[in-house]
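In: 3D, please:
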Amino acid sequence: MDHFTLTAIFLIVLFFLLGSGIWIGLSLMGVGAIGIMLFDKGFVGANLTDKAWESASSWTLTALPLFIWMGEILYRTRLSEDMFKGLAPWMARLPGGLLHTNVVGCTIFAAVSGSSAATLTTVGKMSIPELRKRGYPEFMTIGTLAGSATLGLMIPPSLTLIVYGVTVNESITQLFMAGILPGIVLASMFSLYIVFWYFLKRDQRPEPEPTMTFSEKVWNSRFLAPVILLVLTVIGSMYSGIATATEAAAFGVIGALVLAAFQRSLTFETFFESLMGATRTSAMIALILMGAAFLSLSMGFTGLPRTIAEWIGSLNLSPTVLILALMVFYVLIGMFLDGISSVVLTMAVILPMITTPAFAELGFDLVWFGIFIVVVVEMAQITPPVGFNLFVLQGMTKHEMGYIARTAVPMFLIMVLMVVILILFPELATWMPENMRARGGG
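Out: This is a model prediction of the structure:
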């Protein structure tokens, strides 16, 4: 068989296995094994074990299970109840009222979780019953929650950024710092959407909340103080250069255990559940990374990444047009794969395109591209048919998938606008890492 036929067989097997429901990590390993046998005639077992060990033995990757465990611990505390008590007095008088608790609550929990699903579940179980009880429109309640929960992928500690950093060999701390300002800007845009709704749909406004004095608001803020302190400890230790991402994750786990003990929600049962939950998630991601590393080796033998890169290069697209094309590509692929799988599966092809001098001249480096990747993966979280946030919300609200997807459309469009902002102002993602490097951190 010629090279073209072998490549076609390779791609057919890849898409068949990914669409068959087999675990993604195992699917990637299977395709990689077939690629090795077709193109290299080499010993599959030796290649598989070498690449699996190489992908899983990175010291940087140790931050991943620690941050996952921190989020799992906090997920099992009374954090959701306390967050609403602390946020509601400050949000009630804003245009849009308590809908802002969805955005701000997701922003805060994202800074201690790193997972979109955990952020959605934690904030959703706090806000949905309260907003329904107060007469807020269901469309806005669900839509703002679906979009805001995706902040768990951008605001550090982001699991997607950790995986991306390991895949492209970029500093995790630098990537975390790069996600802070875009995350705040995106959260602000979500809040502005709520403000516009408030003034455009006057007939949908609920009854205003009772007025509270400033001292009462401050007193209620005591519920937020511990988690805010935890966020500042984790992010501040990295930004100041005191700790690496892995060390900051260890601080976060200790802080989460202290917070859970302080709330009297730390029992042997919750401790064990959080540990097992973190183990399962970490093992799943590690398996995907192993499979992706093996597949990348196999794809190197096919010459597919080089062929695709050369073909795209022959189109003479400007870097900006290529970025917009990649946005569409990642949204489409994200409809069928989770974010981490999308990143590790495509990097072998995409990396040669984004490390050219033309990209660097526009300020598009690997750190910037990591934030771009996160935004487009966020979009995929709220697009059918496999938008994971939509499934979580369906389980929580019992609404039809089509209705939930429609509520998320405005948030999707806001994320598209965020991509445009990142293209026009790349320093939004690069300023903090560059400032940190200048100060000797990271």
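
In: CA only for contacts and neighbour counts going forward, please
Out: OK.

In: so where do the strands sit in the protein?
Out: Applying DSSP state E to the chain gives no strands.

In: Could you also give me the structure for this second sequence? I'd like to compare it with the first:
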Amino acid sequence: MDTLQLVEIAGVVLVVLLALLASGVWIGIALLVCGWIAMLFVPGGIPIGSVLATNSWSNSASWSLAALPLFIWMGEILFRTRLSEEMFRGLAPWLGWLPGRLMHVNVIGCGLFGSISGSSAATTAMIAKIALPELKKRGYDEMVSLGSLAGAGTLGILIPPSITMVVYAVAANVSIIQIFLAGFLPSAVVMVLYSGYIAIWALMNPDKMPPAPPKMTLKQKLSESVNLIPVMLLIVLVFATLLLGWATATECAAWGVLGSLGIAAWSGTLTRSAFWESVMGATRLTCMIMLILTGAGFMSIAMGYTGIPNALAAWVDSFHLSPYALITVLTIMYILLGAALDGLSMIVLTTVVVLPMIQQAGFDLVWFGIFLVLIVEMAEVSPPVGFNLFVLQTMSGRDSLTVARAALPFFFLLMATVAIITIFPEIVMVLPRMAFPG
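Out: I've put the predicted structure just below:
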């Protein structure tokens, strides 16, 4: 197919997707329909039903995805304990001086949980389950709460260990350990930018902030911080199983569930009804996410059959751009692809064409891996296929446009991070070079 035909196909699919989402069709079903339509344009009589069945099975049978329902169940268990209230009580005395106060818990919580989950969706779902009700109860602005959760949830794929990083390392034939090391400082930059934005917003909108809590003595602060012990013990448990080699990143989720059940039993909230409610809540949310994953995977395969991602990458290569111009154009290209593809599909479908261009321009492949992960993060919070937006839409009851509007400032902060690591690449490369000199 020529370029004009590919543009027409992409336009038709995007219009249909927007129309279906606007009409209230389930997100997963809308993605499946759009994938089916895209497959109809592929010449050669592709067996659409067989492709759909194979894709659905491969997506749902993935071992890496086994962590998702477990981490979601972990969040459901903790939601039914007093942990959320205790976590906020423990953090509140120490964040009272910072503009934005408890909204920074979204960033801190996602950063901590992201370092053990490796999944953007699991991070968003877990922290949102705990944070949204507490912030709403305390009178914090819902839009900033939703936006910060959508943005900070993406830390699940930037802070190692990360499934996305592993996929890129395999595709680019680079060291997984170096990619992991390269992700630490950029993730710190993202967290600082997020907290900075929340602080500035709070200073500019004092009327939208709840009243400041009464001042506390150091003894009172330490007494309240006892409430953080269950949270810290759970984090230590999951981290220890990973660092000591007792479990893989996926198996850590099972340890997290075990720890959550222990906390629930210790707090006296592990009743038969609470246990069953947590199981059913996790099942409903997991089914919703898996349906969306199936739809996104099928749509990604359909787009791959049409050849649109490869054609777009080849078109960019034909301009023979300077290094910084190439990065700018690739950023725009991946943002556009992120409107129709999930992050892993973006990496798998384009690296074959893009990596030679990157090497020829003189960029390090480890650095480009972090650049690509940041772009994938941007795709997670950009409509219409922003996965974190879907998760928060379901958990908050708000429509997708409202959640997307709330996440927009954090989308631009991720774009600013891309600019920062492009101008100062040592932010990415300093740790890998220290660990692997020469």
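
In: quick one, what contacts the nearest residue to residue 92 of structure 2 once chain neighbours are set aside?
Out: Using Cα to Cα, 6 or more residues apart in numbering and skipping residues adjacent in sequence, the residue nearest residue 92 of structure 2 is residue 102, 6.3 Å away. By Cα atoms under 8 Å, 6 or more residues apart in numbering, the contact list for residue 102 of structure 2 reads 88, 91, 92, 95, 96, 135.

In: just checking, which of those belong to helices?
Out: 88, 91, 92, 95, 135 (DSSP state H).

In: Mind putting those into a markdown table with neighbour count?
Out: Shown next, in a markdown table, are those (neighbours: other Cα atoms under 10 Å):
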| residue | neighbour count |
| --- | --- |
| 88 | 21 |
| 91 | 19 |
| 92 | 19 |
| 95 | 16 |
| 135 | 20 |
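
In: want to throw those into CSV with distance to residue 419 of structure 2?
Out: What follows is these, written out as CSV (distance: Cα to Cα, whole Å):
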residue, distance to residue 419 of structure 2
88, 34
91, 32
92, 33
95, 29
135, 32
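
In: Quick check: the two most widely separated of the residues you listed?
Out: Set against one another by Cα to Cα, these have their most distant pair in 95 and 135, with a gap of 13.8 Å.

In: Distance-wise, check residue 268 of structure 2 relative to residue 274 of structure 2.
Out: 11 Å (Cα to Cα, to the nearest Å).

In: try residue 368 of structure 2
Out: 46 Å.

In: Those two: which has the busier surroundings?
Out: residue 368 (22 against 16; other Cα atoms under 10 Å).

In: ok, the more buried one to residue 12 of structure 2 distance?
Out: 32 Å.

In: Give the buried residues for stretch 284-302 of structure 2.
Out: 285-286, 288-302 (16 or more other Cα atoms under 10 Å).

In: Restricted to helices, list those residues.
Out: Per DSSP H, the subset of those in helices is 285-286, 288-302.

In: what sits against the residue positioned nearest the centre of structure 1?
Out: The geometric centre of structure 1, computed from its C-alpha atoms, lies nearest to residue 153 (Cα atoms, centre = their mean), at 1.8 Å. Counting by Cα under 8 Å, 6+ apart, residue 153 of structure 1 touches 110, 114, 115, 116, 159, 160, 161, 374, 378.

In: how close does it sit to residue 43 of structure 1?
Out: Distance from residue 153 of structure 1 to residue 43 of structure 1, by Cα to Cα: 38 Å.

In: Equivalent analysis for residue 141 of structure 1, please.
Out: For residue 141 of structure 1 relative to residue 43 of structure 1 (Cα to Cα), the value is 55 Å.

In: The two: which is more packed in?
Out: residue 141 (21 against 11).

In: right, and that one touches residue 130 too?
Out: No. The pair residue 141 of structure 1 / residue 130 is not scored as a contact, 10.1 Å apart, by Cα atoms under 8 Å.

In: Tell me, how many residues neighbour residue 100 of structure 2?
Out: 26.

In: and if you look at the one 3 residues further on?
Out: If you count neighbours by other Cα under 10 Å, residue 103 of structure 2 ends up with 25.

In: and it, what does it touch?
Out: 135, 140, 145, 148, 198.

In: quick one: residue 31 of structure 1 and residue 15 of structure 1, what's the gap?
Out: 9 Å.

In: scratch that, residue 392 of structure 1 is what I was asking about
Out: Taking Cα to Cα, one finds residue 392 of structure 1 at 25 Å from residue 15 of structure 1.

In: cool, and residue 340 of structure 1?
Out: In terms of Cα to Cα, residue 340 of structure 1 sits 17 Å off from residue 15 of structure 1.

In: Which one's more surrounded, those two?
Out: The neighbour comparison of residue 340 of structure 1 against residue 15 (other Cα under 10 Å) goes to residue 340, with 20 against 13.

In: Skipping adjacent residues, who's closest to the residue mapped onto residue 247 of structure 1 from structure 2 in space?
Out: Residue correspondence to structure 2 (TM-score structural alignment): residue 247 of structure 1 is matched to residue 251. Leaving aside its sequence neighbours, residue 251 of structure 2 sits nearest to residue 67 (Cα to Cα, 6+ apart; 7.0 Å).

In: Now stretch 272-288 of structure 1 on structure 2. Mean distance?
Out: Averaged over the aligned pairs, stretch 272-288 of structure 1 sits 3.7 Å from structure 2 after superposition, using mean Cα distance after the TM-score superposition for structure 1.

In: who touches that stretch?
Out: 24-26, 28, 56, 64-65, 68-69, 72-73, 76, 340-341, 344.

In: before we move on, what about stretch 116-132 of structure 1?
Out: 71-72, 75, 79-81, 84, 98-99, 101-102, 105-106, 109-110, 113, 138, 141-142, 145-146, 149-153, 388-389, 392-393, 396.

In: which of those count as buried?
Out: The buried subset of the contacts of stretch 116-132 of structure 1 - by 16+ other Cα under 10 Å - is 71-72, 75, 79-80, 84, 98-99, 101-102, 105-106, 109-110, 113, 141-142, 145-146, 149-153, 388-389, 392-393.
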